[in-house]
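Asker: What follows is a predicted protein model with its sequence.
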Amino acid sequence: MNHRAIKPLALALALTCFGAHANGITPTRGIDVSQLNASAKPCDDFFGYVNANWLKANAIPGDRATWGSFEILDEMSMAATHELAQSAAKNLATAKPESMEYKVGAFYQSGMDADAANKAGITPIADYLTRIDALKSPADIAAFVRDTHVQGLGLLFNFGGEADFKNSSMEIAYALQGGLGLPERAYYLEDGKDGSYKKIREAYVAHIARTLELGGVESAAAKAQADKVLAFEKRLAGVSLAPVEMRSPENQYNYVTLDAAAAANPNLGWKQLFTELKLADTKGFSLSQPKFFGEVDKMLTDVPAADWQAYLRFKIIDGAAPYLTDALAEESFNFYGRTLRGQKENQPRWKRVMESIENGMGMGLGQLYVARNFPPEAKQRAQALVDDLRQATKTRIEKLAWMSEDTKKKALEKWSTFTPKIGYPETWRSWDGLVIKSDSYFANVAASAKFNQDYAMSKINKPVDRKEWGMTPQTVNAYYNPLQNEIVFPAGILQPPFFDAKADDALNYGGIGAVIGHEMMHGYDDEGSKFDAKGNLSDWWTKEDREKFESRTAKLVQQFDDYVAIDGLHVKGQLTLGENIADLGGLSVAHDAFKLAQARKGEDAGKKIDNLTPDQRFFVNFAQVWRRAFRDEELKRRLNVDPHAPAQFRAIGAPSNMPAFAQAFECKTGSAMVRDEQKQVKIW
């Protein structure tokens, strides 16, 4: 179901994030100079110069909310895994039930059987609904909520395992705020610009009512319950932290003993939950937002049981909707896809099924994907780029004029413990015990959710497995994990325009080189810089150096605050600060590494290809990576919740602070892409 236990934190500080997947497209390979926009000057409108013509010629597909370089590779990844699933489904009769091929094939076959799902109706969740109808006391309600976590559905709050912020060698449990259906707290508590949040709230209430009715609630009762659900979630929103507050590691970690948690929240039953999760020997965990859980505990006694029933009933039906009838799946899309994100049409069924398999057993699917789609030489070439970027990062830290020797020494200690992971895991997780059948889609979704929850819980209170990955190999993304001080590059992103073993260095350093640098520099952004060489939350800075750092990052906050994205709505510089620091530092060290590579090979720095110098090609490919269009609704949603700035601003934000860009395109002082000296941001 949708309510999966999640890793706390955006701890994996990822390069980007996006949604869904279609066929028949190819990635950008190299630079097609005929696509460059001659009517735009690179010094004034660099994003338009590189991308305007392509964006004009490539409309956002109907089943997408965004479209660009990441999404094209995502389509290719989806097509590759789809082919694997189709093949596995055709060979079910000869496959062994315990094999990954059988599990993928059976899952796919069950998902594609729309007739069976429509015939079953809401029967697959009938037991949950019956149990909700019988809830009467706070103890009943708390017991039901706890059981959803045992089953891997995770209602009301988020619960999962992660390394201890203060002892990163051990994994502990984290409980975090959750329970909201709208993107974040402001949608409940404010009306928004031109009443936009109010309109979305009204649409949400209508969606709740329709979902309840499709789930068997009589029409008038469904409408009344929908109002109760909104009021319930509004109360949760009132004690929830905003996305920008949730970025702070200090707001993500609050270690308490189990006894203290039980005393603080006597109605929730923390000790019972840990016992039911087979973690009875737990001494403590992170009760990460105590104010939120204090309010939830009060709600168990002062919110009528009928209101709790309405809320839980809706959450169960809504979470299961994509895997039940066509009517429920379409209702889910109409709100979450069409209203919130602006998609014109739902994804075809095969794509939705592939996403379910990715969510349920993506690493198993990845094992099949890698065997067919990732040659060893790609991993070797990427490793060479990582080595160059590591050296460039070290040199840049050593030369920092604003940082004291004491702090610089600690920064270099952290540099020395960076762990890169490329392509796919060294060892594969076992899927023994997960039973997948070909005749019930929802049963397979539920079985994988339970299996993954049991797996996640089995790691808590044990040493961290440093070989484990937080992304599947087929994912088109990359991430940095401050608790392990690791940078991770799945096979899915090691393709053009990011990486091409046959391309000139300018393209690879401006593409995947900037990605590698980005992830490394997350270790020194406003969040990552609070974790030390061992991955522990620790203040390794002198007071003076931290103040200098924050003075410099404040300029970057202001730079992005000034960008207007749509309808007078600005980018949120503080929300996107970590990614913007990583972009600026990452592109800078990538360019340094590129110059080192040129010098090592004795290449002519002025030699042109397609009338572009190597430095120009470096920056053009960086901008191609951020080639992306958004539907209006999706762009507005992301401005509120996404820690990444919209792509058009990422394409220009870092280069406009770099003298190397101005030199490459001979930009004059006063050009839009040349920030004046007082505003220019120099951090790493």
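Answerer: Right, received. Where do you want to start?
Asker: When you work out contacts or count neighbours from here on, use the C-alpha atoms and nothing else.
Answerer: Fine.
Asker: Would you state the strands of the stretch 251-400 of the chain in chain order?
Answerer: Taking DSSP state E, counting those that start in this stretch, the strands of the stretch 251-400 of the chain run over residues 255-257, 284-287.
Asker: Alongside the first one, take a look at this:
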Amino acid sequence: MLSKISVALAATALLFAAIRLPAQQAVQPLQSMPYSPSLDLSSLDRSADPCTDFYKFSCGGWEKKNPIPADQSGWSVYAKLGNENEQFLWGILEADAKAANRDAVQQKVGDYFAACMNTSAIDALGVKPALPGLARIDALKTRPELVAAISSLHHEYEGSFFFNSGTDQDAIDSSVEIVALGAGGLGLPDRDYYLKTDDKSVKLRAQYVAYIQKLLTLGGESAEQAKFDADATLRVETALAKASLTRVDRRDPHKTYHMMTIGELSKIAPAFDWPHYFEIQGAPGVAKLNVAQPEFMKAVQTEVSTESVEALRGYLRLHFLTAAAPYLAHPLEQADFDFYSTTLRGVPAMPPRWKTCTRGVDRDLGEALGQEFVKRTFSADTKAKTQLMTEQIETAMKQEIENLDWMSPATKQEALRKLHVIRNKIGYPDQWRDYTTLEIKPDDYVGNVVRSYRFEDARQWHKLGKPVDLNEWGMTPPTVNAYFNPQMNDINFPAGVLQPPLYDTKLDDAPNYGNTGATIGHELTHAFDDEGRQFDDKGNLRDWWTPADAKGFEDRINCIRDQYAQYIVVDDIHINSKLTSGEDVADLGGTLLAYIAWKKQTAAQQLASVDGFTSDQRFFVGMAQWACENERPEVLRVRAITDPHSPGYARINGVVSNMPEFQKAFSCKAGQPMVHAPTCRVW
């Protein structure tokens, strides 16, 4: 998701002689959602042996007929459906932008889209919208002025200036919203990009410095000043990276929970006037807060205290401008894309403008746009069937927990208590977010982004001192994804992910339970993965495991970690299975739960073979085909460092090789690749 930033219009003008070439759009807005089956015979590669490489057998044909589009870092079944959802939303937004008689929701989403699509007006402004913010940074002459300015920058802009602040549920008491302080301030995707010494990492850091120089010169700096600022930025960010927790450490909620008083925080980072800082954010009188990474905040203190004011100004300028660039004239937008999409992820071409604008509306007005999407795509019947499938899978989980031979009765009782109160959110929120006070204009793109950011920022800070809204969603309805929230103790399935080919009302239960059922089971299993299991039925961080049961869990998850650590992501880079183990456990557990639920659902039926596949085989092919994908090597390198999900082939082969049910269905024998020894299983 692109960063949002509030930028004020300048009184002075600095115009680019920019020409924004019209996008070559071979596609048109969709008036209805297309249909693709959840089990697609043309996606198979029948030359592959399913007992040797089940992913290739299920997805080899899909890979051949689905090359990666020029504006994508990769292409997958999920990405393809996401693209179709966006095309459908594009049609809605074009209509809402032009309609004469519109309701309030249609006015807001239509006017936002229209303003974003007006690239001639955006280009005519050049860098002008960012000039006031840059001028404010340039005016900082002393260290106290600069440190004080970070408070206002955090309030007015979403650029990542050293650290991040906001509200969050208290990990120990999930009913309470507290202030949280987190690490931030890095321009590269992860701390490892600054610290690794291999040739690719060294080259990428040089390319990052070149990007900074280019962006800052586009923002009006001299080449000499831009070079100084680029070198200073890399130096500051490297120091912050060294003090940052690894992504594996950040998966441990205990390592990111450090409640402190304002006085204790002031001892770690005395350069900041913390009571004043939080008053500016809209949270006066804060007494305690969670400091996720105290050592990182000590590094921030060192940097703002020892680096020259000129170097710190350069760092702030870069982070201000890099956050603003996607919303400014084409040269700045292109510079941002060239580094973050092309260099980092291998994407050769920018997306057509309609995609950028559709994504912007979804980002800033997601529940308004979601209303338009849901009433056209998501039936009550689909919601009811998905709800039934979810309940069946929860019943399967209950039976699995009750029958575990490695878990004591005391821990089982706690696990079942948690399972029984998990809340299922399907399709869309029960109550839509109210955007009444957010002003959206059809001729003010930057202003719309400004007001949207401030609206959301105020909404988040307004949560302090109020009960946690258990009905809130973390994804918009058109999103092709799903999630489990350990502190809310809920699983969430937006309407966007419950469309063909992921959920297919035209096909039988076997592929639907294999696909959507396994996804439901996946999210449910997250409640009991290595991270989720640390939260109780109320969503509180509490150890409800006996020591022997905790060891039994770790022994079993280590079997999965050892297995997945053997898989290659790209080149000679192996999966970091300590990073991916939560998702790997959820994939395996979710597929098993879906299989159990499907067997119960169809127990009284005579299931005939279809297209030469038994019903069990159809279940597993349906399960595998959600993961069909092609990925660019550049983005695979990023994912190997940053993504807690394993590559698609490992997510399928790793699961089925641990399932005797699959091996029986395809008559796989011991010693074949899809028969893992020993069999790994947690749930």
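Answerer: Structure received. Just so it is clear, the model here is predicted, and its values are computed rather than measured.
Asker: any chance of the strands of the stretch 251-400 of the first structure in CSV, plus distance to N611 of the first structure and mean neighbour count?
Answerer: Shown next, in CSV, are the strands of the stretch 251-400 of the first structure (distance: least, CA to CA, whole Å; neighbours: other CA atoms under 10 Å):
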stretch, distance to N611 of the first structure, mean neighbour count
strand 255-257, 58, 16
strand 284-287, 57, 22
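Asker: And the ones you listed: which comes nearest M112 of the first structure?
Answerer: strand 284-287 (40.3 Å; CA to CA).
Asker: Counting by contacts, list what the closest one packs against.
Answerer: Under the contact criterion of 3 or more CA pairs under 8 Å, 6 or more residues apart in numbering; DSSP states H and E, strand 284-287 of the first structure touches strand 167-176, strand 255-257, helix 258-264.
Asker: Just put the strands of the stretch 251-400 of the first structure in TSV and tack on distance to M78 of the first structure.
Answerer: Putting the strands of the stretch 251-400 of the first structure into TSV (distance: least, CA to CA, whole Å) gives the following:
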stretch	distance to M78 of the first structure
strand 255-257	40
strand 284-287	36
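Asker: Any idea which of the ones you listed gets closest to D147 of the first structure?
Answerer: Of all the strands of the stretch 251-400 of the first structure, it is strand 284-287 that lies closest to D147 of the first structure, at 18.6 Å by CA to CA.
Asker: In a helix, D584 of the second structure, correct?
Answerer: Yes. Counting by DSSP: H, G, I helix; E, B strand; the rest coil, D584 of the second structure is part of a helix.
Asker: and the helix or strand harbouring A650 of the second structure, how far from the first structure on average?
Answerer: In the assignment (DSSP states H and E), A650 of the second structure maps to helix 648-656. In the superposition against the first structure, helix 648-656 of the second structure averages 1.0 Å from its aligned positions (mean CA distance after the TM-score superposition for the first structure).
Asker: A449 of the first structure contacts T148, correct?
Answerer: No. If you go by CA atoms under 8 Å, A449 of the first structure and T148 don't touch, sitting 10.5 Å apart.
Asker: and these two? which has more neighbours close in?
Answerer: A449 (25 against 18; other CA atoms under 10 Å).
Asker: Could you find the counterpart of that one in the second structure?
Answerer: Taking TM-score structural alignment, A449 of the first structure has Y453 as its aligned residue in the second structure.
Asker: residues contacting its match?
Answerer: Contacts here follow CA atoms under 8 Å, 6 or more residues apart in numbering; on that basis Y453 of the second structure touches 4-6, 157-158, 364.
Asker: In the first structure, which of those residues still touch?
Answerer: Conservation of the contacts of Y453 of the second structure in the first structure, assessed by both residues aligned by TM-score structural alignment, their matches' CA atoms under 8 Å: retained contacts are 4, 157-158, 364.
Asker: Show me what the very next helix or strand once past the helix holding A650 of the second structure is packed against.
Answerer: Per DSSP H and E, the first helix or strand lying C-terminal to helix 648-656 of the second structure is helix 660-665. Judged by 3+ CA pairs under 8 Å, 6+ apart, the packing partners of helix 660-665 of the second structure are helix 615-625.
Asker: mean deviation of the helix it packs on from the first structure?
Answerer: When the first structure is superposed, helix 615-625 of the second structure averages 0.6 Å from its matched positions, counting by mean CA distance after the TM-score superposition for the first structure.
Asker: what packs against that helix?
Answerer: For helix 615-625 of the second structure, the packing partners by 3+ CA pairs under 8 Å, 6+ apart are helix 54-65, helix 509-512, helix 660-665.
Asker: So which of the ones you listed is the most surrounded?
Answerer: Highest mean neighbour count of these: helix 509-512, a mean of 27 (counted as mean count of other CA atoms under 10 Å).
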